[in-house]
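>>> Got a sequence here, can you model it:
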Amino acid sequence: MTTVRETDDTAASLRAAMVSELREMGVLQSEAVATAVATVPRHLFATGERLEAAYAANKALVIKRDEQGHAMSSLSATHIQVVMLEQAEVEPGMRVLEVGSGGYNAALLAELVGKTGTVVTADIDGEIVKRARACLDAAGYGRVQVVLADADGGVPEHAPFDRIIVTAGAWDIPPAWREQTSERGRLVVPLRMRGITRSFAFDQVGQDLVSASYRLCGFVPMQGSGAYTERLLPVADGVALQVDDQRQAFDTEALAVAVHAPRLEVWSGVSFDLPDELELFLVTSTPQMVMLHGSKALVDQGVLAPSVLRGVPALVAGGSFAYRTKRPNEETGGFESGVFAHGPEAEFVAAQYAELLRRWATDHRRRGAARIRYVPMPEGSAVPSAQIVAKRLGALEVSWS
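Predicted coordinates for the structure are as follows:
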């Protein structure tokens, strides 16, 4: 029979090991966050899971699924929660709003703000709110306030907030989040754009939001008023385009023919590394870039490269498309970036894509080269361009140094 003491001892040991792993991964930057992770009993927020799963640094745990089996709410991996907490730079005494309630992250925030601070966690799902409340109480964090709300409107009755941390994939930034931050306020949000998601740490500069901090992440999409679904446009059996802008039109019949046409290979002569930075550069370099998804069957047949399995930025022009691939090449440091292109304009789109690869490798191949500014605009007025990602309520302006 397993006793409570044995469970507590095992959990404490696994928690310490998780902290060590997070240090080795380089995501733990501050002692305050490390102490919080070492203190909060994560397993009490992962009811029904094995202790080893609860304390796996890179494992997200699904809390609730819809009727189709898609995740609606999850306990995010500690790794990404730590990344966002480090981006937030929470200090004792702060007022913090968490958008999306799993309970565990709110407990970490409670440790960071201390007894003089305030943590409010909000969720649109009453079942999730009830669960978060029960888990927080069981773990000894009764002082955290749990609110049922569509967080697209913020939580005005508890505002202003020194930090707002969003733990769901947002497609846009509603005015309430900007309006409910204090003068020293910071918004940390996983923002979806052109098929990818990055966690940005935005500070207010006049009416705009500016971020030089961004990290790779993945979250279940926002529900409620802020919900937005990208188009998944079938092209051929086993091939689809994930499209951010609902207004874009594509010649799917011509693209379907191009998929099975002979492919053109163009090699850039530059190194392939830092794929998450390269991906962000590609999707913010032209509005014609969409995400190409392909099946394993087509990869196994040699029709498409393995990069399509998880989605890869693809440049589409008429009935032609080009996308990134790689090959071993010691002369470029291990791997070389290249382009596969299909269709009657394959040479044209391949040349454009290869030039982007070379430009990134020559001018921007490092972490933190992008600067992102969110500019509020009248609804629907933003126009996409080379470095402007249009949103409903504003635009993301992306510059590279």
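>>> drop to CA atoms for contacts and neighbour counts, all remaining ones
Fine.
>>> Check which helices and strands the strand ranked longest in the chain sits against.
In the chain, taking DSSP state E as the definition, the longest strand is strand 181-193. Helices and strands touching strand 181-193, by 3 or more Cα pairs under 8 Å, 6 or more residues apart in numbering; DSSP states H and E, are helix 78-88, strand 161-166, strand 196-205.
>>> Columns mean neighbour count on top of those, output as JSON lines?
Output for the helices and strands packed on strand 181-193, formatted as JSON lines (neighbours: other Cα atoms under 10 Å):
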{"stretch": "helix 78-88", "mean neighbour count": "22"}
{"stretch": "strand 161-166", "mean neighbour count": "26"}
{"stretch": "strand 196-205", "mean neighbour count": "22"}
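>>> Please give the structure of this sequence too, so both can be compared:
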Amino acid sequence: MDDEAASLRAAMVRELHDLGAITSETLAGAVATVPRHLFAVDEPLKAAYAADQALVIKRDQDGTALSSLSATHIQVVMLEQAEIEPGMRVLEVGSGGYNAALIAELVGDTGAVVSVDIDAEIVERARTCLDAAGYEQVEVVQSDADAGVPEHAPFDRIIVTAGAWDIPSAWLDQLSEHGRIVVPLRMRGLTRSIAFDRADEGLVSDSYRLCGFVAMQGAGAYTERLIRVADGIGLRVDDQRQDFDINGLAAAVRSPGLEVWSGAAFDLPDELELFLATSTPEMAMLHGSKDLVEQGVFALSVTRGVPALVVGGSFAYRTKRPNQETGGFESGVFAHGPDAEAVAARYIDLLRRWASEHQRRGAARIRYRPMPSGTAKPSQGIVAKQLGAVEISWS
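This is a model prediction of the structure:
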């Protein structure tokens, strides 16, 4: 089994190289070394070494995942963002064990790794797996990560492996002067792994990657609003103060849709969605059922969730169609409601602006500014959080 596991690890490293997830030889060496199957207890070897497969560790009574062993692909992407060097002190938030072992390989004998989790069962499991794999030096702590781990601070890197809605003050307090926080931050229904460095007024980043994680538990937990508009259609919103004309929107759903095309290329959907979702606080994530798509009420994009511009009792959302003149696909919108034309025009303007000015990887610069609790206000380019504000500018 050891030979087969080693062969599968080597194949996984090659795959991650080919995908562009691994770019450094030090990380490639760590992935080639750590026996991931010892952290994927009771899973087949091929599942343990599938680069894009997350493995659920624990579910609640309703079947919702509470903890998981993240896909190696996203783990190495975040570790590349972290740029960990030998001798560093690293705090991992969320304990699966495997990621902490990779970090231990990167920091070496002169570094230190602390992994914290709120769940005693997960902490015990991580401890057992790390010991079995030979990583006794990793410290595993049971605690609410919202408070960090002050007794082991300061940290040169804080790597968060759970979906966080905000950045607790303790993480900033426990970060070293030139430290970096890599965090899957949730913003208006989207999640991006953002590598934040210290700046004069908080944190700043130009490194962000698409990702998805189990939500944070404990004091940092946050429940987005799920607003039912009509049967099979709803909005997901993270601003608890935002009001909606539900009756008007329900009527709009039943009204004929207006179809408008931008003449602009549709490309890089994860970058485009971040641009759309953060361009105005009137954007919410629209989710619709396959039944409504099959009935011709909505376009296919709503089944995955799509940024929708919601104004009063009208809304518009993004779609696409084949168009070789725009490089393969063209972006457009469907709009519903009494002000469909005006809402569609605003959305089309955003699509054209994206295509002409920002259509590339890494066009966003993301800042996090701590603010007195509850004072941040959402506006164009600003996503309000409880403890601060996320400011996104595009170049």
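>>> thinking again about what came up before, residues in the second structure matched by the longest strand of the first structure, start to end?
Counting by TM-score structural alignment, strand 181-193 of the first structure falls onto residues 175-187 of the second structure.
>>> Tell me roughly how far that stretch lies from the first structure on average.
Taken against the first structure, stretch 175-187 of the second structure registers an average deviation of 0.7 Å after superposition, with mean Cα distance after the TM-score superposition for the first structure.
>>> So what touches that stretch?
Residues outside stretch 175-187 of the second structure that contact it (Cα atoms under 8 Å, 6 or more residues apart in numbering) are 78, 81-82, 153-166, 191-198, 211-213, 238, 278, 383.
>>> pull the longest helix from the second structure.
helix 2-18 (DSSP state H).
>>> Distance from the helix or strand just after that helix to the middle of the chain?
Following helix 2-18 of the second structure in sequence order, the next helix or strand is helix 25-33 (DSSP states H and E). Remark: helix 25-33 of the second structure is offset 24 Å from the chain centroid, using Cα atoms, centre = their mean, to the nearest Å.
>>> Buried ones in helix 25-33 of the second structure, by neighbour count?
27-28, 30-32 (16 or more other Cα atoms under 10 Å).
>>> With respect to residue 324 of the second structure, which of these is nearest?
Of all those, residue 324 of the second structure sits closest to residue 28, with 39.0 Å by Cα to Cα.
>>> ok, the closest one to residue 6 of the second structure distance?
13 Å (Cα to Cα, to the nearest Å).
>>> got it, and residue 88 of the second structure?
Per Cα to Cα, residue 88 of the second structure is found 28 Å from residue 6 of the second structure.
>>> who's more crowded, these two?
residue 88 (21 against 17; other Cα atoms under 10 Å).
>>> how about the alignment partner in the first structure of that one, what does it touch?
Structural alignment (TM-score structural alignment) places residue 88 of the second structure against residue 94 in the first structure. Contacts here follow Cα under 8 Å, 6+ apart; on that basis residue 94 of the first structure touches 113, 116-118, 161-163.
>>> could you measure residue 94 of the first structure against residue 257 of the first structure, distance?
Using Cα to Cα, residue 94 of the first structure is found at 57 Å from residue 257 of the first structure.
>>> What of residue 170 of the first structure?
Note on residue 170 of the first structure: its distance to residue 257 of the first structure, by Cα to Cα, is 35 Å.
>>> which stretches of the stretch 101-250 of the second structure form helices?
Using DSSP state H, counting those that start in this stretch, the helices of the stretch 101-250 of the second structure run over 120-133, 169-173, 246-254.
>>> matching residues in the first structure for the last one?
Matched against the first structure by TM-score structural alignment, helix 246-254 of the second structure falls on residues 252-260.
>>> Pull the residues that contact the matching stretch.
Stretch 252-260 of the first structure is touched from outside by 234-236, 303, 318-321, 342-344, with contacts defined as Cα under 8 Å, 6+ apart.
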